[in-house]
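>>> build me a model:
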Amino acid sequence: MTETRIEELMCLEEQGWAALCRGEGRAFYEVMLADDAVVVVPGALLDKAQTLASWDGVPPWEWYDLVKRHVAHLGEAVVVVYDVTACRRLQTPYRATASSTYVPHPDGWRLMLHQQTPWA
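Purely as a prediction, here's the structure:
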C-alpha cells in the first residue's frame, strides 16, 4: 500500500472524529460505515443502525487527539490502529486504543469494523 493510501485512511479517521466533534457523526458514518459494519465499544456490539442511533442525544466531543498510528494490511482490507484521547465538555478525557478496518468500495473506502479498548 502506498504512503498516499495510508494517509488517505488516517485522514478518514480524522474526518470521523472531527465530525463527532461537530455533532455530525451520524451523517458522516451513514456514508462511511459499510451496510454490514460492526462497531465494538465498551459494553456494546453494534450494527450500523445501532451505531448511528447511539449518537442521538449524546453531546459531541469538544476535542480529540490521535497518536501512535499503525497500519496493517489484510488482503484488500486495511486496519488502522491508534490511541485516542477525546473529551466532552466538563467530563474526564476518554482514552482508548482504537482500530478501524476499511474495505475498498466502488465509491471509496468503507468502514467495516471499528473497535475501542479503553485504557485502565
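
>>> could you use CA atoms for every contact and neighbour count after this?
Will do.

>>> can you map out the helices along this protein?
3-21, 25-32, 48-53 (DSSP state H).

>>> mind listing what the residue located most distally from the centre of the chain touches?
The centre of the chain is farthest from one residue, Leu90, which by CA atoms, centre = their mean lies 22.7 Å away. Going by CA atoms under 8 Å, 6 or more residues apart in numbering, Leu90 touches no other residue.

>>> ok, now the one 10 residues further on?
In this structure, Ser100 makes contact with 79-81, 111-115, judged by CA under 8 Å, 6+ apart.

>>> for Val31, same thing?
The contact partners of Val31, taken as CA under 8 Å, 6+ apart, are Arg110.

>>> re the thing from before, closest one to His73 among the helices of the chain?
For those, the distance to His73 is smallest for helix 3-21, at 10.2 Å, taking CA to CA.

>>> and that closest one, which residues are buried?
Using 16 or more other CA atoms under 10 Å as the test for burial, helix 3-21 gives 6, 9-10, 12-13, 16-21.

>>> another one to check against the first:
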Amino acid sequence: MSSAIEDRMSAQGTPAKWRSRDRPVHHRRSETMTLGNELYEIEEGFWLEGKEHFLDHVDEKCLLAFPQMGEMHGVHSRAEVAATATSANRWQGLTMKDRQLLEAGEDFAVISYRAEVTRADGEPYAALVSSAYRRRPDGWKLAFHQHSPV
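Alright, predicted model coming up:
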C-alpha cells in the first residue's frame, strides 16, 4: 500500500512524516532501515491497515490504555485486538509528529508521537500516543499501546 506521506526531516533530524510502502509480513531490518523507521512503519499500519496487520504485529497479549468511553482498556489477546480493525473504524490522513524512540535493550523499545488523523466518519482526532514493542523471532510485536487525546 502506498501513501502520499512524504519523508521530511525536522530541525532535530527526527523524521516528521514517514512514507508508507508495501510491507512484508515480518519486518527484517536492512542495514539502511533504522529501528525507528521499522517501528514507525509497523505503527502506521495499525492506523491505516486491517486485521491481518494486527495479527502479524501484535504480541500474544497486549496492554491497551484508551481513556475514551467504549474503547478497549486492559490486557487483551492478539485476536481480540485484531478484531477491532474493521473498515468501519479505519483512519485517514495520518500525520505522526514529534517522534520519539527509547531503545531499552536489544529486545524492547518504546515509541511516542503526536498523531493527527481523521476518523472514518470524518471527525478529526489528535492524541499523544505511546507504544512498546518486544522483539520476537519473527519480528517486532506490539505489547503496549496508549492514547491521550489532545
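
>>> what's the TM-score here?
The TM-score (TM-score structural alignment, normalised by the length of structure 1) is 0.80; 113 aligned residues with a CA RMSD of 2.1 Å.

>>> can you pick the most crowded of the contacts of Ser100 of structure 1?
The residue in these with the most neighbours, by other CA atoms under 10 Å, is Leu111 (27 neighbours).

>>> map Arg95 of structure 1 onto structure 2.
Under the alignment (TM-score structural alignment), Arg95 of structure 1 pairs with Ala126 in structure 2.

>>> that match: what's its closest spatial neighbour, skipping adjacent residues?
Excluding the flanking residues, the one nearest Ala126 of structure 2 by CA to CA, 6 or more residues apart in numbering is Glu116, at 4.5 Å.

>>> so the counterpart of that neighbour in structure 1 versus Glu30 of structure 1, what's the distance?
Here Glu116 of structure 2 is matched to Thr85 in structure 1, going by TM-score structural alignment. To Glu30 of structure 1, Thr85 of structure 1 is 23 Å away according to CA to CA, to the nearest Å.

>>> Thr92 of structure 1 too?
Thr92 of structure 1 is 28 Å from Glu30 of structure 1, by CA to CA.

>>> who has more neighbours out of the two?
Using other CA under 10 Å, the more surrounded residue of Thr92 of structure 1 and Glu30 is Glu30, with 14 against 9.

>>> so what corresponds to that one in structure 2?
Using TM-score structural alignment, Glu30 of structure 1 lines up with Leu55 in structure 2.

>>> ok, now which ones touch its match?
Residues in contact with Leu55 of structure 2 (CA under 8 Å, 6+ apart) are 78-79, 82.

>>> please point out which parts of stretch 72-89 of structure 2 sit buried.
72, 76, 78, 81-82, 84-85.

>>> pull the most distant pair out of those.
Within these, His76 and Ala85 form the most distant pair, 14.0 Å apart (CA to CA).

>>> so Tyr94 of structure 1 sits right up against Pro118, yeah?
Yes - using CA atoms under 8 Å as the test, Tyr94 of structure 1 is close enough to Pro118 to be in contact (7.5 Å).

>>> distance of the residue nearest the centre of structure 2 from Asp121 of structure 2?
The centroid of structure 2 falls nearest to Glu43 when counting by CA atoms, centre = their mean (1.8 Å). Distance, Glu43 of structure 2 to Asp121 of structure 2, using CA to CA: 21 Å.
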